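**Student:** Coordinates only, no sequence provided:
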């Protein structure tokens, strides 16, 4: 009964937002016609990812040549603030993820323009912004409204106000947000994907994002074990990727 109520509430919320009708149509297809395709190749990719996986710290050293990790100690006060904000938040969203990986990717590339998909509390946004503020860079974020739980006001909840001047947040599905972002900026130094986890959604976004990543830029994707979209993309484009295992999930990263 609770699940039916949530679905009904979400559907009604979509109906009140004509700008989100295209995403509503895609969700209906994803959960009916394309339902089995969402997890395409999951078993194959989990075997592949597990055979290659290393730790986050080993990946940072391997890719970026960083041997001294000062992220947590350098930003202890800000991270403590963010932890407290998450505890105070009345709704549940995604956890922190690979913060050090994102931060050092931005440092390595001396990023001035970063694009991410998926925001939730804003943990990954925070990691990018802490680096970007040094160069007065900009983070462009795509994040769907939280229609099912009235959580819009809590998106980016852990990001301090002073960092938000370097942040542009687009509140649509990726297929609507990303074209708007690419109008504002065409080439990016770091890309972080953490939104639609269906095979079709990931495959579409990877191709779009990759074409806007500069040579020498860093591409990161969370939850690559949900299906084989990331593996298939890397193999198709002859990309040598590094795989990180965190909390029984896999993150993919490579330098273009």
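**Tutor:** Sure thing, it's come through. Everything numeric here is computed off the predicted structure, so don't read it as measured data.

**Student:** Only C-alpha atoms from now on, for both contacts and neighbour counts.
**Tutor:** OK.

**Student:** wait, is residue 220 part of a strand?
**Tutor:** Yes: assigned with DSSP: H, G, I helix; E, B strand; the rest coil, residue 220 falls within a strand.

**Student:** Spatially central residue for this structure, please.
**Tutor:** Closest residue to the average C-alpha location of the chain: residue 194 at 2.6 Å, with C-alpha atoms, centre = their mean.

**Student:** contacting residues for that one?
**Tutor:** Counting by C-alpha atoms under 8 Å, 6 or more residues apart in numbering, residue 194 makes contact with 116-119, 221-223.

**Student:** structure B:
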């Protein structure tokens, strides 16, 4: 699909969904008036992140006091089945990230309520749910519809049916999904951000999520090297964060 065709299909998809009009307006502003802010401070933050980055294994051991090696062994069959589902899926979305970091964050926090933004195939959802089901907890996920590629039916595709009873999926932009989620549950044990990559989108969501994170809860944000939103947020709130380098990208994580 050409870029023009993709944009046109996305725009038509928005027009068919009045409940998404607020996000359409925000995207128009983001891609015109605020376009220059998208990568604000990227060079500064990549240097900052590189100076303090550690491996996922080091981060999990330091923050949560456990070794990550057991995860792949304990859930070998589930992860293999998920990888096969991704392989044969006709729609391509984001692959698995730092699953161990998410899983052991939930284990450390003895999580019963987790919120994540961004789902795609559902790899991060799977990692959270593997921990949450032990305590009959609930994962609340925010994910925009895939308007340009007929991918809606594959959102969360790798999550097994037996885990879905503990999962609530909200199919709106974060600015609509998160208020709905916070109406259902006020305080969360773990937060995982992996949605709107823009500077303004991140800053807004970080503050909203942080307000609903309990003390000693865990905050995780993917792709923090895209711009300086995460660094700025941490510095503004005097937060000492760990930075994880994973497959060439940076992840931010801290315990509140």
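**Tutor:** Yes, it's here. Please read these numbers as outputs of a predicted model, since none were measured by experiment.

**Student:** Once they're superposed, tell me the TM-score.
**Tutor:** TM-score of the superposed chains, computed with TM-score structural alignment, normalised by the length of the first structure, equals 0.99; 256 aligned residues with a C-alpha RMSD of 0.7 Å.

**Student:** that older thread, show me the contacts of residue 194 of the first structure that map onto strands.
**Tutor:** 116-117, 221 (DSSP state E).

**Student:** ok, of the residues you listed, which come out buried?
**Tutor:** 116-117, 221 (16 or more other C-alpha atoms under 10 Å).

**Student:** can you tell me which of those residues lies nearest to residue 91 of the first structure?
**Tutor:** Lowest distance from residue 91 of the first structure to those (C-alpha to C-alpha) belongs to residue 117, with 19.9 Å.

**Student:** Please report the distance of that closest one from residue 102 of the first structure.
**Tutor:** Distance, residue 117 of the first structure to residue 102 of the first structure, by C-alpha to C-alpha, to the nearest Å: 13 Å.

**Student:** burial of residue 182 of the second structure, as a residue count?
**Tutor:** 16 (other C-alpha atoms under 10 Å).

**Student:** What is the burial count for the closest residue to it other than its chain neighbours?
**Tutor:** Residue nearest to residue 182 of the second structure in three dimensions, not counting chain neighbours: residue 212, with 7.9 Å by C-alpha to C-alpha, 6 or more residues apart in numbering. Counted with other C-alpha under 10 Å, the neighbours of residue 212 of the second structure add up to 18.

**Student:** Which residue in the first structure aligns with residue 212 of the second structure?
**Tutor:** The equivalent of residue 212 of the second structure in the first structure is residue 212 (alignment by TM-score structural alignment).

**Student:** Make sure that match is actually in contact with residue 190.
**Tutor:** No: between residue 212 of the first structure and residue 190 there is no contact under C-alpha atoms under 8 Å: 9.8 Å.

**Student:** Look up how far residue 185 of the first structure lies from residue 201 of the first structure.
**Tutor:** 22 Å.

**Student:** sorry, back to before: residues bridging contact with residue 117 and residue 102 of the first structure, i.e. touching both?
**Tutor:** What both residue 117 of the first structure and residue 102 touch, as defined by C-alpha under 8 Å, 6+ apart, is the set residue 192.

**Student:** how close does the host helix or strand of residue 168 of the second structure sit to the first structure?
**Tutor:** Element membership for residue 168 of the second structure (DSSP states H and E) is strand 167-170. After superposition onto the first structure, strand 167-170 of the second structure sits on average 0.1 Å from its aligned residues (mean C-alpha distance after the TM-score superposition for the first structure).

**Student:** helices or strands next to that strand in the packing?
**Tutor:** Under the contact definition 3 or more C-alpha pairs under 8 Å, 6 or more residues apart in numbering; DSSP states H and E, strand 167-170 of the second structure sits against strand 138-142.

**Student:** In contact with residue 60 of the second structure: list those residues for me.
**Tutor:** Contacts of residue 60 of the second structure (C-alpha under 8 Å, 6+ apart): 66-68, 100-101, 104-105.

**Student:** for the stretch 151-256 of the second structure, what spans make up the helices?
**Tutor:** Shown for the stretch 151-256 of the second structure, the helices assigned by DSSP state H, counting those that start in this stretch span residues 174-184, 199-211, 229-236.

**Student:** can you put these in CSV and add distance to residue 84 of the second structure?
**Tutor:** Converted to CSV, those look like this (distance: least, C-alpha to C-alpha, whole Å):
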stretch, distance to residue 84 of the second structure
helix 174-184, 30
helix 199-211, 32
helix 229-236, 34
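
**Student:** closest one to residue 15 of the second structure among these?
**Tutor:** helix 174-184 (17.0 Å).

**Student:** Please identify the buried residues of that closest one?
**Tutor:** Judged by neighbour count (16+ other C-alpha under 10 Å), helix 174-184 of the second structure contains these buried residues: 174, 176-178, 181-182.

**Student:** That one versus helix 199-211: what angle between them?
**Tutor:** 10 degrees (axes from the mean of the first three to the mean of the last three C-alpha atoms, to 10 degrees).

**Student:** rewinding a little: out of the contacts of residue 60 of the second structure, who has the most neighbours?
**Tutor:** So for the contacts of residue 60 of the second structure (other C-alpha under 10 Å), the most neighbours sit at residue 105, 29 neighbours.

**Student:** check contacts around that residue.
**Tutor:** Per C-alpha under 8 Å, 6+ apart, neighbours of residue 105 of the second structure: 60, 64, 190, 218.

**Student:** Fine by me, we can end here.
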